[in-house]
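Chemist: Task: produce atomic coordinates for the following.
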Amino acid sequence: MTQGETVATTFGSAVGQEIGAALAAVDAELAARYPGDPGTRQPVHTVYVPGDVFAADTVRTWGDQALDLLDRHAPDAAALAAVLDLPAGLADAVHDRVRAKLEREPVEDLRIDFEDGYGTREDAEEDHDAARAAALVAEACAKADPAVAAPYVGIRLKCMEAEVRDRGIRTLDVFLSGLMAAGGLPAGLRLTLPKVTYPEQVTAMVRLCEHFEKAHGLPTGRLGFEIQIETSQSILGADGRATVARMIDAAEGRATGLHYGTFDYSACCGVSAAHQSMEHPAADHAKAVMQVAAAGTGVRLSDGSTNVLPVGPTEQVHSAWQLHHRLVRRSLARAYYQGWDMHPGHLPTRYAAVYAFYRDGFEQAADRLSAYAAHAGGDVMDEPATAKALSGYLLRGLDCGALGEAEVTGRAGLDRAALEAFAAPRRAALTTTR
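Modeler: Model (predicted):
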């Protein structure tokens, strides 16, 4: 057959129109429910600080304490590599970047805790702490200095269960109202709803967001929130149905993340304290359900934390660092690109694990994406879905500081805009056709 030659067909245009009409509702639902990743930066961790402990210098203090631990227990690249078993070729780059990160932007996401880490207080005390938190956040965000203000910040309120519901709602109100009085909501605002057991509790949070937006003339959808998966009911309902997807649906587009709660979920499942861990089979099951439910929705995932702290003599610090580093690498390999950090001493190993993860695979990812973009082939036959994964990997490496834009562009031959187009081909196609 020569180009341009007429081919035989059976279906008339009316058939295609009929099929299109029959699937129009499905098309609309797919677009609404599965918009894909938002394409914005995702922090590599969330640091939790109790509401009464949070201070104006919390971010800088955490960074300084982390630097002090690094200097005392792994003062150079060789020492850090020996502790964490880093490949020799990565040690210098990782150590240098970790140090620079702790000086420049020690905390990427800060959550001021008014739940378990804060406990039950007198109403006047919690009111005071919530108002103080709002004032400090507003002041820090106005400076726009990542060395003292985390790019993402917000609160974890008490859950929607009856005994603490009113207090949680009031704390949310005090905090958000304080931000508005101080000049408005920061761009990186994050709210966390813990211990969700029923989708109706998520819907209740949606209604609160709507009321606040309407009262202050904010755009609909300005407030979003993370859902913490900390109970067995958040994975499997009383009726035997999987629950996470129903919770995402109940959020009506406001869910920004699903955060796994290591210790509450483990305890709920009857796991003894000595075996409560991010890598327990119960944890892996819950996180696999979360992952499938969130896929394609734009709702991001966060793993939990370890409660083993790097404190004490060097040997003890090294042991805690080795555990934390291994757990973070394990999460990254399982596509959990964010997790909780509970102590300043976790910051060196958080960033060491993240940076080693992206630098270790950088050249191969850049080369494969470059070959795919040039239709050059190679020893791996990649598809569009793999190109999407490769570009997402490089973008995450750029966002956290593991990679530099010049080295990525130099190796892959693609700038950030090109990487973003590969990472979100559907969004790029829509933009092109408009």
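Chemist: use CA for all of it now, contacts and neighbours both
Modeler: Will do.
Chemist: How many residues are close by residue 200?
Modeler: When neighbours are defined as other Cα atoms under 10 Å, residue 200 has 15 of them.
Chemist: Could you give the number of residues near residue 370?
Modeler: The number of residues packed near residue 370 is 20, by other Cα under 10 Å.
Chemist: Would you mind measuring from it to residue 158?
Modeler: Computed as Cα to Cα, to the nearest Å, the residue 370 to residue 158 distance reads 48 Å.
Chemist: same deal with residue 372?
Modeler: Residue 372 sits 48 Å away from residue 158, going by Cα to Cα.
Chemist: When the two are compared, which one has more neighbours?
Modeler: The residue with more neighbours, out of residue 372 and residue 158, is residue 158; 27 against 19, by other Cα under 10 Å.
Chemist: Validate this expectation: that one resides in a helix.
Modeler: No: counting by DSSP: H, G, I helix; E, B strand; the rest coil, residue 158 falls outside a helix, being coil.
Chemist: residue ranges of the strands in the stretch 51-200 of the chain, please?
Modeler: With strands called from DSSP state E, counting those that start in this stretch, the stretch 51-200 of the chain shows them at 109-113, 152-156, 189-193.
Chemist: For the first one, which helices and strands make contact with it?
Modeler: Helices and strands touching strand 109-113, by 3 or more Cα pairs under 8 Å, 6 or more residues apart in numbering; DSSP states H and E, are strand 45-50, strand 152-156.
Chemist: for the last one, same thing?
Modeler: Counting contacts by 3+ Cα pairs under 8 Å, 6+ apart, the secondary-structure elements packed against strand 189-193 are strand 152-156, strand 225-229.
Chemist: will you turn the ones you listed into TSV that also has distance to residue 71 and mean neighbour count?
Modeler: Shown next, in TSV, are the helices and strands packed on strand 189-193 (distance: least, Cα to Cα, whole Å; neighbours: other Cα atoms under 10 Å):
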stretch	distance to residue 71	mean neighbour count
strand 152-156	27	24
strand 225-229	35	25
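Chemist: Proceed likewise with the subsequent sequence, for comparison:
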Amino acid sequence: MTEPGEAPGRLPGSVYAAADARLSEVDAQVAARYPGERAGRQPVHTVYVPAHRFSGGVVERWGEQARVVFAGHGDALGLEPGIADRVRRKLAVEPIEDLRIDFEDGYGNPGDETEDADALACARVLVCSPGTPFTGIRFKSFEASTRRRGIRTLDVFLDGLGGELPPGFVVTLPKVTAVAQVAVLVDVLGTLEAAYGLAEGALRFEVQIETPQSIVDADGRIAIASIISAAAGRCVGLHYGTYDYSAALGIAGAYQSMDHPAADFAKAFMQVAAAGTGIRLSDGSTNRLPVGDAVLPAWREHLRLVRRSLERGFYQGWDLHPHQLPTRFAATYAFFRENLPSAVARLRGYAAQAAGAVLDEPATVRALSAFLLRGLDCGAVDEDELPFDRAWLRARATP
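Modeler: Predicted coordinates for the structure are as follows:
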């Protein structure tokens, strides 16, 4: 029994010191590997435009096409008036959040001379008028048959940029079949930074998860965790590739989709591997395009798939056609608007330490705060609707 004035417990100080000594190195490793959610905005989508179709004014053209089709068919979706109004404003002001100029599947193999010319021309257009908060290119994979072409496209594109990276610039590494490909990309990017006078670490990349080998490697290990390690802090995103991944598993074309069980399996691995690292996730695309007589059926399918991704914690996806923009924003806005009242009420209760129907822990408060920040960033929520400012939310969204 502890006497008055005595410290409780019977362990000597040496036990505490020994635990600290044994775990100090691990503490540092965990802190470095899992810094938590990265600060700043995450786009709700990435729009892929083949390099040979990219030119000045592409953002405005996509916005105009999206506005026209929404004006003609949008009423049939039965959106709430407030959601529809927000979609119209978004399409007028910022129809594309993240633009990826595609030198891979959407571009093909036109030959070295043509690809060099296109890489240079696209870079020069991007310098003059990026038009989006986030930009980048997808180059060819680092597999043997395309590796040299992929590296050269990166080099020529940076030459066209003149040593000045556009806002939110990232590059995309597709079809990873070995972790070593990621390690080699890290070395190549470091060399390119030195060659073009860029700051160390300025060139960041996303990895497309579109091969079975990027989920489980040849030795049966979880490859995504190794990919993140090999990226040496340069990887900022993992993007699921719906059709390459499905085809690699032998899934018949009619059943390849974002909501196939095989897709959910891969994305669950992505989610677990990236949790806490600051690496952001993106779901893939649907190839069912809302064109011609298929506008409304394809829109309803897109609304369902985008909503499904959001509910599963994938706040970003791919869009491949201007007509997909209205439903991308409609689904996103509806998701944030529907959950806005409860998120605000729960944060108010937590801030006031009030007992309510839900007892939230600090981890949930971080998620609620991040949710509202995402809503603000994409235009689903207005600042004057919230009793908290961005600084308050950011402070609570950070571990």
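Chemist: and residue 431 of structure 1, how many neighbours does it have?
Modeler: Applying other Cα under 10 Å, we find 9 residues neighbouring residue 431 of structure 1.
Chemist: how near is it to residue 112 of structure 1?
Modeler: In terms of Cα to Cα, residue 431 of structure 1 sits 37 Å off from residue 112 of structure 1.
Chemist: mind checking how far the residue nearest to residue 70 of structure 2 when sequence neighbours are not counted is from residue 71 of structure 2?
Modeler: Using Cα to Cα, 6 or more residues apart in numbering and skipping the chain neighbours, the partner closest in space to residue 70 of structure 2 is residue 326 (6.5 Å). Between residue 326 of structure 2 and residue 71 of structure 2 the distance, using Cα to Cα, works out to 10 Å.
Chemist: Between those two, which has more neighbouring residues?
Modeler: Just comparing residue 326 of structure 2 and residue 71: by other Cα under 10 Å the higher neighbour count belongs to residue 326, 25 against 12.
Chemist: Where do the helices of the stretch 201-350 of structure 2 begin and end?
Modeler: Counting by DSSP state H, counting those that start in this stretch, one finds helices in the stretch 201-350 of structure 2 at the ranges 223-230, 242-248, 261-274, 295-311, 325-351.
Chemist: mind checking which of those helices is nearest residue 38 of structure 2?
Modeler: Judged by Cα to Cα, the one of the helices of the stretch 201-350 of structure 2 that comes nearest to residue 38 of structure 2 is helix 261-274, at 11.6 Å.
Chemist: Okay, angle between that closest one and strand 204-209 too, please.
Modeler: 150 degrees (axes from the mean of the first three to the mean of the last three Cα atoms, to 10 degrees).
Chemist: What mean distance separates helix 261-274 of structure 2 from the matching residues in structure 1?
Modeler: Once the two are superposed, helix 261-274 of structure 2 sits an average of 0.4 Å from its aligned residues in structure 1 (mean Cα distance after the TM-score superposition for structure 1).
Chemist: That helix maps to which residues in structure 1?
Modeler: Matched against structure 1 by TM-score structural alignment, helix 261-274 of structure 2 falls on residues 281-294.
Chemist: before we move on, what about stretch 344-362 of structure 2?
Modeler: Using TM-score structural alignment, stretch 344-362 of structure 2 lines up with residues 366-384 of structure 1.
Chemist: Same question for stretch 193-208 of structure 2.
Modeler: Residues 213-228 of structure 1 are where stretch 193-208 of structure 2 aligns, taking TM-score structural alignment as the criterion.
Chemist: got CSV for the helices and strands packed on strand 189-193 of structure 1, with distance to residue 95 of structure 1 too?
Modeler: Shown next, in CSV, are these (distance: least, Cα to Cα, whole Å):
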stretch, distance to residue 95 of structure 1
strand 152-156, 24
strand 225-229, 32
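Chemist: Near residue 66 of structure 2, how many other residues are there?
Modeler: Residue crowding around residue 66 of structure 2 was assessed by other Cα under 10 Å; the count is 23.
Chemist: Residue 84 of structure 2 now?
Modeler: Residue 84 of structure 2 sits with 22 neighbouring residues when counted by other Cα under 10 Å.
Chemist: Quick one: map it onto structure 1.
Modeler: Using TM-score structural alignment to pair residues, one finds that residue 84 of structure 2 aligns to residue 95 in structure 1.
Chemist: ditto for residue 286 of structure 2
Modeler: Residue 286 of structure 2 maps onto residue 306 in structure 1, with residues paired by TM-score structural alignment.
Chemist: Repeat that for residue 157 of structure 2.
Modeler: Residue 157 of structure 2 maps onto residue 175 in structure 1, by TM-score structural alignment.
Chemist: so what's its match up against?
Modeler: Residues counted as contacts of residue 175 of structure 1 (Cα atoms under 8 Å, 6 or more residues apart in numbering) are 130-131, 133-134.
Chemist: Who wins on neighbours among the residues you listed?
Modeler: For the contacts of residue 175 of structure 1, the largest number of neighbours (other Cα under 10 Å) sits with residue 130, at 27 neighbours.
Chemist: quick one: the residue nearest to it when sequence neighbours are not counted from residue 284 of structure 1, how far?
Modeler: Once its chain neighbours are removed from consideration, residue 130 of structure 1 has its nearest residue in residue 175; the separation is 5.3 Å (Cα to Cα, 6+ apart). According to Cα to Cα, residue 175 of structure 1 and residue 284 of structure 1 sit 34 Å apart.
Chemist: Nearest residue to residue 221 of structure 1 in space, ignoring adjacent ones along the chain?
Modeler: Skipping the residues right next to it in sequence, residue 221 of structure 1 comes nearest to residue 254 by Cα to Cα, 6+ apart, at 6.6 Å.
Chemist: Just give me the match in structure 2 for that neighbour.
Modeler: The equivalent of residue 254 of structure 1 in structure 2 is residue 234 (alignment by TM-score structural alignment).
Chemist: Over to residue 218 of structure 1. Which of the three states is it?
Modeler: Taking three-state DSSP as the rule, one finds residue 218 of structure 1 in the coil state.
Chemist: residues near it, how many?
Modeler: Using other Cα under 10 Å, the number of residues around residue 218 of structure 1 comes to 14.
Chemist: how close does it get to residue 184 of structure 1?
Modeler: The span separating residue 218 of structure 1 from residue 184 of structure 1 equals 10 Å under the rule Cα to Cα.
Chemist: All good on my end, thank you.
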